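# one predicted model, sequence on top.
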Amino acid sequence: MSAEQSAPVPGPGPGPAPMPQAQQQPPDLSAMKLTRGTSCVLCQQRKVRCDKNKPCANCVKAGVECRVIPPVPPRRRKKRLQEKDLVERLKKYEGLLSEHGVKFEAIGHDLRSDGPQSDDVDQLENDVEGLNTSPEASVSPLAPQNEKPGSWFSLHKEVFRASEQLLQDSSEDEAEVGSTIHRAFDSMFSNQDGFPFIVGGRAPSVTGAHPSAIHIIQLWQIYIDNINPLLKITHIPTVQGQIIGATSQLEKAPKNIEALMFAIYVMAITSLEEPDVYRMFGEPKRELLGRYFTALQQALLNAGFMRSNDFISLQAYVLYLFAVRWFVDPRQVFCLIGIAVRIAQRMGLHRDPGGAGLPPFEVEQRRRLWWTIVGYDRRIGEMTGSTVTALSSGGDCKIPLNVNDSDLHIEGKEMPAPHTGPTEMLFALAHIEITMAVASNSNRDDFKMNNPDKAGPSAQGPGAKTPILTIRIAGQESPSYTFDGFCAHVEGTYLAQCDPKIPLHFFTLTMTRQSLCKMRIISFLVRMHNSEAMPIEEMERDSLFLQATQMIEYDNVIQSSESLRPFKWYSMHHFPFPAYMFLVQELRRRVSGAVVERAWEAITANYELRGLLNDLHTPMHTAFGNLFFKAWDAHEAAQKGSGRQVSPPRFIVALQERAEKRRKARAENRQDPSLEPVPVDFPRSRGPNQTPAGAGNTAIMTPPPVDQSMGGAQVQETSDMDWSYLVSGYQDVGSFPEFNNFGRFGYHLGGMGGGTGGPGGGNIFGNQ
């Protein structure tokens, strides 16, 4: 680091003082709603650029009064130090009164000098404007009632707030009310997909939307190779028999199996790149996705996935959620995941079935599906800044066993013995532990909330030392680790025996180590943007700089490795955003040296490998671009000072060109269509008569049109209504609702004769 030089970072200047006449003449409330920043009311109403002259050119041209209403100054958050000082003084004065024999009602012993009591009110008031998320919503219903709601703000909420602050500070645009990231989502995604809120009474068949038998087998094999090793929510030996049986008689396939088949088609195509899709199926990727997405949505509705305890339908819906992420606003995906969480909780997946007398096969399938839902829910929660996720609602489901699919049998009576080395569950188990790892001071730990006597020591009272930060697995009775100890645990448990020559092992090594880097960076970002920011030593900052660079380098390995191409779809869910947040600030002060060059090379390669230059229209990208300009200018100046010439990376040139076009358009008070973002539309097929690839019969393979008039799921009516679900919430942990398929975990096919079974009640699992 001796070769590094530091460049001063300019701090923010003082803001304008509030205008005194604003108190004498209250502004018009209707005009106040239309005004942002220092633009005049007319320009805000017309949504045009204001030149900030008084009067402005637009008002002069229109011949109207140019009115400007100053923004309300932001509320300053109180420092905890003030409250801590008051509590200490109160305790001191109460002690003096007690020494002199004065009788009074003491309250000092009920107050915590290190607690966030009054700060919770300020935090809530500040959150209402940005995210509209209340702390009460993040409290588990099983949590002790004497806990303060604000003490349970989650870690990813703090990271989201830090991201918001960074983007707002870096943007040169006028301040707007609301979340910068959420406004980015508004412009990035269209709002054309209404699933599952489709009204109507029809349930059209989707049998004709299946591909040919050959392509069904191809898509199933792609799913086995690309999807199953990472998600592990389907038992391959079992599902393969179901798919082969359904393919032989598609018109008689059970509705839940049909929904799962379309989910497999969608996920398989999603995992492929455009050239591979066209080479295999002779059609564009988006055309196939449009056809199978439409059929999948209708198949889920036909299966009544929200109205029954059908395990296969829930599997299909979870796969749909993974695939739809690329085309739907993450906030909408987060709500859709909430449906999956509620269905899973209704089925009892959040409670561990180990002691409920269920077959080992069902026990493991329940655990695998529940933790996949929880992990994905937490990931989307991070992206949207949401505090409430599946784990905050309680549950004691254990982590799945380290066993292969071949170790689980439908008729098995004994739980299989876990393996000590890598299995098919290698990545899934490592991912569960990483995503569920929580710090001891975080609200993400539901076990700590529900077991306060086992939660570990905490600092109480004056003079108490801050406990050492520890990490444990949320919702589990796991030991506590220091951060280094947790990293050693993950390395020793999952990574030590990995063979990089095996693609799944290589992917697990890379993604897991990238996640460990992410944990360190996020911990720092929370501290840095906290109201009580802790000082950080230069040595630790150097280490974090290296961790952030490595996080992007790990992502580059995944994006560039030929052996990991089948798994690239998964990495797209995990953009190294925290690393960018850290580096884009640090590179303004670190302007030269080997590690600086390494960071710039990693960022440049990441832009190229992920194709980030293909879409420069998002507000978040624009905000990061402003920070990158400043960082590169500092780096370039330092290099010139040393007598060296450097060429700007291609992404810097592209961002600079776009920024210049924006400045010219604003200066000329005009809109440039090339600068406007193009929302991502949900894929739709070109028409109802489009024939799927490989179809031999046009009449059979033509999918029916699906529009807003399509009906919801149709479930067979019965003469005797089952009211047991009304009391299921009050039942003991040992009671689990049975699945409507598989008997307890099997569906009755009766010769592939219908959705819920037919005469004979044969179990397809018995044929394996």
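That came through, no problem.

# C-alpha only now, for contacts and for neighbours.
Noted.

# how far does stretch 210-220 sit from its chain's centre?
Centroid separation between stretch 210-220 and its chain, computed with Cα atoms, centre = their mean, to the nearest Å, is 31 Å.

# then stretch 239-259?
32 Å.

# end to end, how far does it reach?
13 Å (Cα to Cα, to the nearest Å).

# what residues of it count as buried?
239-240, 242-243, 245-247, 250-259 (16 or more other Cα atoms under 10 Å).

# next one: stretch 433-451
For stretch 433-451, by 16+ other Cα under 10 Å, it's 433-450.

# now, which of the residues you listed lie within helices?
Per DSSP state H, helices hold the following members of the buried residues of stretch 433-451: E433, I434, T435, M436, D446, F447, K448, M449, N450.

# between those residues, which is nearest L544?
Distance ranking of those against L544, using Cα to Cα, places I434 first at 18.7 Å.

# of the ones in helices among the buried residues of stretch 433-451, closest to L616?
Among those, and counting by Cα to Cα, the member closest to L616 is T435, at 30.1 Å.

# got the contact list for that closest one?
G375, R378 (Cα atoms under 8 Å, 6 or more residues apart in numbering).

# gap between it and P353?
22 Å.

# now stretch 331-341: buried residues?
Result for stretch 331-341 [16+ other Cα under 10 Å]: buried residues R331, V333, F334, L336, I337, G338, I339, A340, V341.

# comparison target below:
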Amino acid sequence: MSNQACEPCARRKVRCDKQQPCSNCKRRKQDQCTYPEAAPTDRVKRLESLVRSLGGDPNSDGSRTPKRARLGPSPVETQSNDRDAGASTESERGQPILVEQDGQSYYVEMRAWHSHLGLEVNQQNEVNHDVLMSRPLISRTKPDALQGLLRADYNINLALQHPSVQDANFLWDRFERNANPLIKIDFDWALKGLRANSTDIEGRTSLKDPEHTFLFCLYLMSIVSIPEEECTKILHQPKQVLLSHYQAVCEQALSRSNIFCIADVIIIRALILYMASCAASIERLSIRSLFSLMGLTIRNAEALGIHRDGAILRLNPVETESRRRLWWHLQHLDLALGVRCGTTPLTLMAGWDANVPLNVEDSDLNPDMTEAPAERKGLTSLSYCLWTYWIVSQQREFFSSNRGKLGISWASNKSLPHATKISLINTMEEGLNKKFLQYCDPIKPLDILVQLTSRALICTMRMFTLHPMSFSGDANITDEQRHAQLVEAAIKSLEYNIALNSRPEIQRFQWFINGYFQWHAFISVIVEVMQLKGSPEAQRIWDLLSDLYTYNKNLLELSEDRRKLHAAELITSAWKARQTADPSAYKPACVSILEPLLSDNRGDATKTQTEVVGQPLGPVMTDEDLNAMLDLEFQDIDWGFWAGME
């Protein structure tokens, strides 16, 4: 048995049992378990360094009382390291490490834990993790909190809950085509191995519970991403039935994973897919509950050290890149949920240091790499995720430079000068153009999606800065100019939405696009067309609304969202006013579609009310109410109602 840790364990900073090969290398398989050759002089130098680290002098006669051990850098070293921001951070936090206990990795940052673990310091002033821990890192003698809330049924055989092999292959195909390009949280070659096991009856029996959990969340994500017709034709069940079934299976599998104390990174990936699926299908679960679940997931990710860059933890390039993708997607999804809840996520302003993932293809990475690959120039299969991560990084930068005074709604912050808002938006637009948009290929679906969604975001931000409820004032802009610019920005925002919904190349991403409809722009143009009535300028908006309803079929589902019903009533009432002002105007296609739907909706409501109370129910809004609303201006609208996502 060697008296030193093997080179892979020393590099990973994990405990080594010093066997040949050691248990860690046996488990990882890809590591070659080799031990360094220690010359006698090296051993003497190591021991002398250890004496110095304890405050002693190896050349003295031993009469001096040794000082207490110092695990951090010396003041001189600290001053030198302060030239580098990353080193400065480490001198403040303590050296981050990953240690293993009972086959699980734990992240340790505080110096107090270094003493608890009995870590030594070698001649390079690096922590030596070979010393046997005197006490366990995590006590497993106590139960975890709130265990009664997660009632897992261990009598259910998860291997039997998978779909048929044929259906599983179909769901995998749809995941890889529709969802994976937008949620790149694992490498394609890693998913390939998992697919092989999940589409084989015998292979399923070898899967562990965390792998089953990830697969069920993947199936749920796939079903969210496919249209109703495919569910009925290929899977032979309505989409809502499939969603309910796999949501229940996902939650049962997650309940076995103890989401309060997650020990396996694959469960973090599973939760991302679960939350992304439910957020895209907004009528299934409340956004606030998903936002709370995201907080729990991020705290577990921090406990696994995913918020720290893998290079600092001395992980290999593949592990480093994997953790970066995971952490940044958590931040992106956390910000998206925060926007829909009207809350600024606290991690947006926290001091984590995981770098943005590299702009590389999955094929550029392999488990045997020791050096990170060079980044590619232009767009890659990761580019959609990267532009969203870049937006998160810009938000963090705004927070840092303004000491957290800018929330996620800074574009609509009336206390912030208009010129400052425009400067921030221009900075984001220039960065997007330089880093992403100039490389977009107009025939590649993912490039089209990057271009349209990023431009729509900038347009929406400009619209918010001009909104009467958030406009900060500008001596160079009259109220009439501001209003004209606001309407133009709202129209442009909806035109981007129409482009996203009408381009056949990106129809496979429809599930994602539908989750981010811009209600503020929609109601803004409706209010504007009410004001224009018989004006010739109104025709452009009527044509826009007709195209919007043509390519947004979900807007016709009036019973599922009261905003859709109220918007339809406002549009039909605005048309009556236009018809009165200009009898020669032709009826827009959207009005021809909405009028019978509203009539049916009112009939259903009347029937329901009669059955319950015995009295007929009038329409949601009377004609008098709607006519009165034609005099509304922007400041009269309850914008909170239209922005609500519940």
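Great, that's in hand. Bear in mind that the values here come from a model prediction, so they are computed numbers and not experimental data.

# so what number do they get for TM-score?
Once superposed, the chains reach a TM-score of 0.63 (TM-score structural alignment, normalised by the length of the second structure), with 456 aligned residues with a Cα RMSD of 3.7 Å.

# where does the corresponding residue of the first structure for V525 of the second structure land in three-state SS?
Under the alignment defined by TM-score structural alignment, V525 of the second structure is paired with L583 of the first structure. For L583 of the first structure, the assignment made with DSSP: H, G, I helix; E, B strand; the rest coil gives helix.

# wait, isn't L583 of the first structure in contact with F545?
Yes: using Cα atoms under 8 Å, L583 of the first structure is in contact with F545, at 6.8 Å.

# packing partners for the strand or helix carrying V99 of the second structure?
V99 of the second structure is part of strand 97-101, with elements assigned from DSSP states H and E. Judged by 3 or more Cα pairs under 8 Å, 6 or more residues apart in numbering; DSSP states H and E, strand 97-101 of the second structure is in contact with strand 104-108.

# mind listing what's buried in the strand holding V99 of the second structure?
I97, L98, V99.

# from what I see, M530 of the second structure and K576 are in contact.
No: judged on Cα under 8 Å, M530 of the second structure makes no contact with K576 at a distance of 9.9 Å.

# out of those two, which sits in the more crowded spot?
Remark: of M530 of the second structure and K576, M530 carries more neighbours, 24 against 18, as counted by other Cα atoms under 10 Å.

# ok, that one to Q539 of the second structure distance?
12 Å.

# trace D543 of the second structure over to the first structure, please.
Checking TM-score structural alignment: D543 of the second structure goes with E601.

# okay, now its match: neighbour count?
14.

# next one: V266 of the first structure
Count around V266 of the first structure with other Cα under 10 Å applied: 26.

# tell me which element it falls in.
Applying DSSP H and E, one finds V266 of the first structure within helix 255-270.

# what does that helix correspond to over in the second structure?
Using TM-score structural alignment, helix 255-270 of the first structure pairs with 209-224 in the second structure.

# the matching stretch vs the first structure, average distance?
By mean Cα distance after the TM-score superposition for the first structure, the fitted stretch 209-224 of the second structure averages 1.4 Å away from its aligned residues in the first structure.

# ok, the closest residue to T232 of the second structure other than its chain neighbours to P8 of the second structure distance?
Computed as Cα to Cα, 6 or more residues apart in numbering, the closest residue to T232 of the second structure that is not its neighbour in sequence is P238, at 5.4 Å. When distance is defined by Cα to Cα, P238 of the second structure is 51 Å away from P8 of the second structure.

# who has more neighbours, these two?
It is P8, of P238 of the second structure and P8, that has more neighbours when counted by other Cα under 10 Å, with 18 against 14.
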